[in-house]
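Enquirer: need the 3D shape of this:
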Amino acid sequence: MTHYLDFEKPLAEIEGKAEELRALARDNEGMDVASEAAALDAKAQAMLKDLYGKLTPWRKCQVARHPERPHCKDYIEALFTEYMPLAGDRNFADDHAVMGGTARFNDMPVVVIGHEKGNDTQSRLDRNFGMARPEGYRKAVRLMEMADKFGLPVITLIDTPGAYPGKGAEERGQSEAIARSTEKCLQIGVPLVSVVIGEGGSGGAVAFATANRVAMLEHSVYSVISPEGCASILWKDSDKMREAAEALRLTAQDLIKLGVADRVIPEPLGGAHRDRAVVIANVGKAIAGMLEEMDGHKAKDLIRARRQKFLSMGSKGLAA
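Expert: Predicted coordinates for the structure are as follows:
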């Protein structure tokens, strides 16, 4: 059963009526509803095109958080072979909000790291809704060090509302762990590419996305804070999240202009959840293209270019 967002309610009614007609025809042999169902399908398609042709930043946030959107695990299973998950930070525990390990991408040995939100109640609780604790970032540091040692490109998949703000995480050094992960991104002498596949929230995302190349899915978002959190701080009212989303300039299209993102990966009409195979294939092509751009580059050049990218970030948008 398709999950519809608030602004998709008119679409839900039309698609629901089309499905009811088809169900009625299945229960009553000889009933011909093809023309009526096709007319409803055409109307739904036109409405879908209209809705997604003018998404506001807040609606993009809603699409980025869609529960049926492909998550990190889906991309790893579809795009990578010989995936060998590596667990634990060799210090405290294994954080299930962060997936990572060695794999092959287009037969090239790589290290892949990403946030995993889960896809049902139990897995979301187990994955802590993609909110990593310190041990998750320390696991990522360990994996990046291994990649650097063996000369393996690093691919990161970003999808988190932010790092976990719980008491235990703070006691175990959450901010320090995020800083160390960000620092390690800047230090490794191998190609590092990141794709924001859903939400890119705060330092929890930056810790994996301080990369040579950063791509964003068309309806993904990437910001220093969630719209709700921003509204609570600025206006003391989380209901002003729509205004906050506008002010944050968190969409892929805004971030291309600011020089934060390097490319936008197209999604199927209606969002990634409407055609998972297509969007996963598009992400695979984008990763391959970004890795190809850095093929043959020396370690010192990769590090220098990555550092310069972040030192100059924002100047493109300011100049415009």
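Enquirer: use CA for all of it now, contacts and neighbours both
Expert: Fine.
Enquirer: distance of Gly130 relative to Asp95?
Expert: 10 Å (Cα to Cα, to the nearest Å).
Enquirer: between those two, who's got more neighbours?
Expert: Neighbours were counted for Gly130 and for Asp95 using other Cα atoms under 10 Å; Gly130 has more, 30 against 23.
Enquirer: quick one: the helices in the stretch 101-250 of the chain?
Expert: 121-126, 134-150, 167-171, 174-187, 202-209, 227-234, 241-248 (DSSP state H, counting those that start in this stretch).
Enquirer: so after the last one, what's the next helix or strand?
Expert: Moving toward the C-terminus from helix 241-248, the first helix or strand encountered (DSSP states H and E) is helix 252-258.
Enquirer: that older thread, nearest to Ala18, out of the helices of the stretch 101-250 of the chain?
Expert: Nearest of the helices of the stretch 101-250 of the chain to Ala18, taken as Cα to Cα: helix 121-126 at 29.6 Å.
Enquirer: let's see this one next to it:
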Amino acid sequence: MPQLSNRQFLEFEKPIKDLYDQIEQLTITQEKSKTDMSSAIELLQQKVIEAKQNITANLTPWQRVQMSRHPDRPYTLKYIEKMCTNFIELHGDRNVKDDKAMVGGFGQLDGETVMIIGQQKGNNTKTRQIRNFGMANPEGYRKALRLMKLAEKFNKPIITLIDTPGAFPGLEAEERGQGEAIARNIFEMISLKVPVICVIIGEGASGGALGIGVGDRVVMMENTWYTVISPESCSSILWRSWDKKETAAEQLKLTGKDMLSFGLVDEVLPEPIGGAHWDYDGAAAILKSYLLKTIQELKNVPAQKRVDDRIAKFGKMGFWEEA
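Expert: Take a look at the predicted model:
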């Protein structure tokens, strides 16, 4: 987790930053003057907790989007580091190359061997470029499918961690079959014989998310979003400007609460006070607890029934009217 001095704050998190600044000033004064200010510092620390609770309790859809993109938010490899032991990353799609935007491998959750796959963003300019900002190419989705099939071969549960602004839209990605790769993953994931749990840990945008988003359980972390298009892109299409992105976020109904009400996800997992970016260990513990419980539930269901339930689950999604 970043040190406080290196932390970045969103605009609506400014009250929290102001309180931390006051705590820092009191701490410096206490050290210099040798005066006990512990009671005042404790009071401010309590105010920090209250400020975090108040801010996260009243977030708008656009603010949820901003939280999902928070620079300090944990990404796939951070969750793996905090949750798993003996993780072995596997590389390559056996066709083109290894896509750094998609990571995956075998690891253990309290002794339970699982295959974990997810999109990975970077933490600085260099790594963001290497990871292509979490936007996978066709070879990334083909690598993911290869690893899923490997997990199925050895009868190991599959966990996918979704965090992407979308699949890479470049010309070369289309030339190498981006659409086919995502469609193939959706087709194959629906019939996997092992338990599949999909978790949206950040951004869940469009086909980039769906390419690893078909499972027995699909859940969202509290401060994430899941929809067919980003608010900015929606705004640019409808209003020819990004200025309406907040309105677009509202109309897209992209929050966990909205997705749960539509029946598109099964559960919304809470995050630590203030959001996952404040407590990596806490966020990972919440997710790990859910995964272990759900894996055991799914393992008690016969494989063919899991497949049938998965097909039924996704087959009944959506709203329509017949004229």
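Enquirer: pretty sure Pro74 of structure 2 sits against Ala276.
Expert: Yes: between Pro74 of structure 2 and Ala276 there is a contact under Cα atoms under 8 Å: 7.0 Å.
Enquirer: tell me how many other residues crowd the nearest residue to Ser202 of structure 1 once chain neighbours are set aside.
Expert: Of all residues not flanking Ser202 of structure 1 in the chain, Val224 sits nearest, at 4.1 Å (Cα to Cα, 6 or more residues apart in numbering). Residues within reach of Val224 of structure 1, counting by other Cα under 10 Å, total 17.
Enquirer: what's the counterpart of Thr102 of structure 1 in structure 2?
Expert: Taking TM-score structural alignment, the alignment pairs Thr102 of structure 1 with Phe106 from structure 2.
Enquirer: its match - nearest residue in space that isn't next to it in sequence?
Expert: Nearest one to Phe106 of structure 2, counting by Cα to Cα, 6+ apart, is Met115 at 4.5 Å.
Enquirer: roughly how far does the one you found sit from Asp258 of structure 2?
Expert: 29 Å.
Enquirer: one more: Ala51 of structure 2?
Expert: Distance of Ala51 of structure 2 to Asp258 of structure 2, given as Cα to Cα: 25 Å.
Enquirer: looking at those two, which one has more neighbours?
Expert: Between Ala51 of structure 2 and Asp258, counted using other Cα under 10 Å, the more crowded position is Ala51 (19 against 16).
Enquirer: picking up where we left off before, out of the helices of the stretch 101-250 of structure 1, which gets nearest to Glu8 of structure 1?
Expert: Glu8 of structure 1 lies closest to helix 241-248 among the helices of the stretch 101-250 of structure 1, at 16.7 Å (Cα to Cα).
Enquirer: so the closest one aligns onto which residues of structure 2?
Expert: Under TM-score structural alignment, the match for helix 241-248 of structure 1 is residues 245-252.
Enquirer: can you check stretch 83-90 of structure 1 too?
Expert: Residue span in structure 2 matched to stretch 83-90 of structure 1, by TM-score structural alignment: 87-94.
Enquirer: I'd assumed Leu145 was in contact with the residue nearest to Phe106 of structure 2.
Expert: No: shown here, Met115 of structure 2 and Leu145 do not form a contact pair, counting by Cα under 8 Å, at 11.3 Å.
Enquirer: now do the same for Ile28 of structure 2: its match in structure 1.
Expert: Here Ile28 of structure 2 is matched to Ala23 in structure 1, going by TM-score structural alignment.
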